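>>> fold the following, please.
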Amino acid sequence: MIKKLAKRYIFFITALLITIMITVFNDDIGLRSFNIAFSSFKQMISVVPPIMIILGLIDVWIPREAMMKYMGDDSGIKGISLAILIGSIAAGPMYAAFPFTKVLLKKGVRFSNIIIFMNAWCVTKISTLMFEISSLGYKFTLARLLIDIPGVIIMGYLVHALMPKDELEMIYKSNLD
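Here you go, the predicted model:
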């Protein structure tokens, strides 16, 4: 049991030990490292619970058949549009997209649409676009979107095409819970 936990958290344990050693030799750098880690933890703890509640509701309220119809293998442009829309209206940092991705896998969403969703979360988020327009102007933002949206779609289909079929099956099976 302890070996299993140690193996699972080896990166965290190693980072913690290194930070403690740094603190022993230079308390200023060490304490700053701990403050940054604590700040990141506070941010994560404020984002993750609401995401988990929303995901729980989506998991219960939206049947697998509906997700497959609108975002599954035969969804076409409808699935692409929904993936971009959901990724664009999302809130929170990228790590909040991973639990959502797990739900999409569980619901049978086409893998290319999942990759499109994740890329859209990164580059087409509405909250980020508003800031970008105010900082860099609408011409720049529009030009970037005209490049990014096709790129997001191409990336989704490219990753899907390059994934070995057996790996895709394994990913879907491991997320059926």
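>>> alpha carbons only for contacts and neighbour counts from here, please
Will do.
>>> need the helices for this structure, in chain order.
Taking DSSP state H to define them, one finds helices in the chain at 2-8, 10-25, 27-61, 64-71, 76-89, 97-106, 111-123, 126-136, 138-162, 165-174.
>>> buried deepest among these, which one?
Of the helices of the chain, the one with the most neighbours on average (mean count of other Cα atoms under 10 Å) is helix 111-123, at a mean of 24.
>>> what does it contact?
With Cα atoms under 8 Å, 6 or more residues apart in numbering as the test, helix 111-123 has contacts from 71, 79-80, 83-88, 90, 94, 97, 101, 104-105, 148-149, 152-153, 155-160.
>>> for stretch 130-150, same thing?
By Cα under 8 Å, 6+ apart, stretch 130-150 touches 120, 123-124, 129.
>>> and this one, please, so the two structures can be compared:
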Amino acid sequence: MKFILNRYKFFLLLSIILIIILIFNNNLGINVFNNAKSSFLQMLAVLPPIMLLLGLIDEWVSRESMMKYMGEDSSILGIILSIALAAFAAGPMYAAFPFTAVLINKGVKFSNIIIFMNSWCVIKISTLLFEISSLGYKFTLYRLLIDFVGVIAMGYLIDYIVNKMPKKKKSCKF
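Presented below is the predicted three-dimensional model:
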């Protein structure tokens, strides 16, 4: 029982807050509930196909080939594949996290994982098409060039910070 309470403590806390809001301001509470329900239903519509695709990728693509093309020795090919995988992806950002878990399990280089996640956010083709129609091709091209440089730089910077910098010794002072 304690495990269940600990695991779902944020959900339980937010449910209690929602009940309190419903008691004190019924209209606001109903709006909050409807928004939460809508987000939950949207997530349920997106996640099953993604999980199915991830299962297929996990079975069909071997760890050796992922390490060959996106692993420690992948260089520019790993960067290109990371950006391409994310650019052609569909779905919200929370859909990238299961993909990221598969990439980690397949031995993909950490900088390529960060590049993949950043690219998922800013270099999606579906978003680019909308942006071109709304803001123009010049703006989109300039933003895209800056994003390519930024995504790659951030991938290597985060990789350096996490893996290469000397670890500080942790001490607890009470």
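>>> rebuild the contacts of stretch 130-150 of the first structure as TSV, extending it with distance to Gly30 of the first structure.
Formatted as TSV, those follow (distance: Cα to Cα, whole Å):
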residue	distance to Gly30 of the first structure
Ala120	36
Val123	34
Thr124	36
Leu129	36
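>>> and which of the residues you listed is nearest to Gly56 of the first structure?
Closest approach to Gly56 of the first structure among these (Cα to Cα): Ala120, at 21.9 Å.
>>> look up the closest residue to the closest one, ignoring the ones flanking it.
Distances taken as Cα to Cα, 6 or more residues apart in numbering put Gly87 closest to Ala120 of the first structure, at 4.8 Å, once the chain neighbours are dropped.
>>> what residue of the second structure matches up with the one you found?
In the second structure, the residue matched to Gly87 of the first structure (TM-score structural alignment) is Ala86.
>>> quickly note the distance from the residue most central in space within the second structure to Ile50 of the second structure.
The centroid of the second structure falls nearest to Ala96 when counting by Cα atoms, centre = their mean (3.7 Å). In this view, Ala96 of the second structure and Ile50 of the second structure are 9 Å apart by Cα to Cα, to the nearest Å.
>>> list the contacts of the closest residue to Ser112 of the first structure other than its chain neighbours.
Take Ser112 of the first structure and drop its neighbours on the chain: the residue closest to it by Cα to Cα, 6+ apart is Gly156, 4.4 Å away. Counting by Cα under 8 Å, 6+ apart, Gly156 of the first structure makes contact with 111-116.
>>> out of those, which comes closest to Ile20 of the first structure?
So of the contacts of Gly156 of the first structure, ranked by how close each gets to Ile20 of the first structure (Cα to Cα), first place is Ile115, at 38.1 Å.
>>> what's the counterpart of that closest one in the second structure?
Ile115 of the first structure maps onto Ile114 in the second structure, by TM-score structural alignment.
>>> gap between the residue lying farthest from the centre of the first structure and Leu142 of the first structure?
Taking Cα atoms, centre = their mean, the residue of the first structure most remote from its mean C-alpha position is Phe25, at 36.8 Å. When distance is defined by Cα to Cα, Phe25 of the first structure is 50 Å away from Leu142 of the first structure.
>>> first vs last residue of stretch 131-145 of the first structure, how far apart are they?
Start-to-end, stretch 131-145 of the first structure (Cα to Cα) is 14 Å.
>>> with stretch 82-100 of the first structure instead?
14 Å.
>>> could you list the residues in contact with that stretch?
Stretch 82-100 of the first structure has contacts (Cα under 8 Å, 6+ apart) with 47-48, 51-52, 55, 70-71, 113-114, 116-122, 124-127.
>>> roughly how far is it from the heart of the chain?
6 Å (Cα atoms, centre = their mean, to the nearest Å).
>>> may I have the residues that are in contact with Glu64 of the second structure?
Lys106.
>>> what residue of the first structure matches up with it?
Glu64 of the second structure maps onto Glu65 in the first structure, by TM-score structural alignment.
>>> for that match, give its distance to Thr124 of the first structure.
In terms of Cα to Cα, Glu65 of the first structure sits 27 Å off from Thr124 of the first structure.
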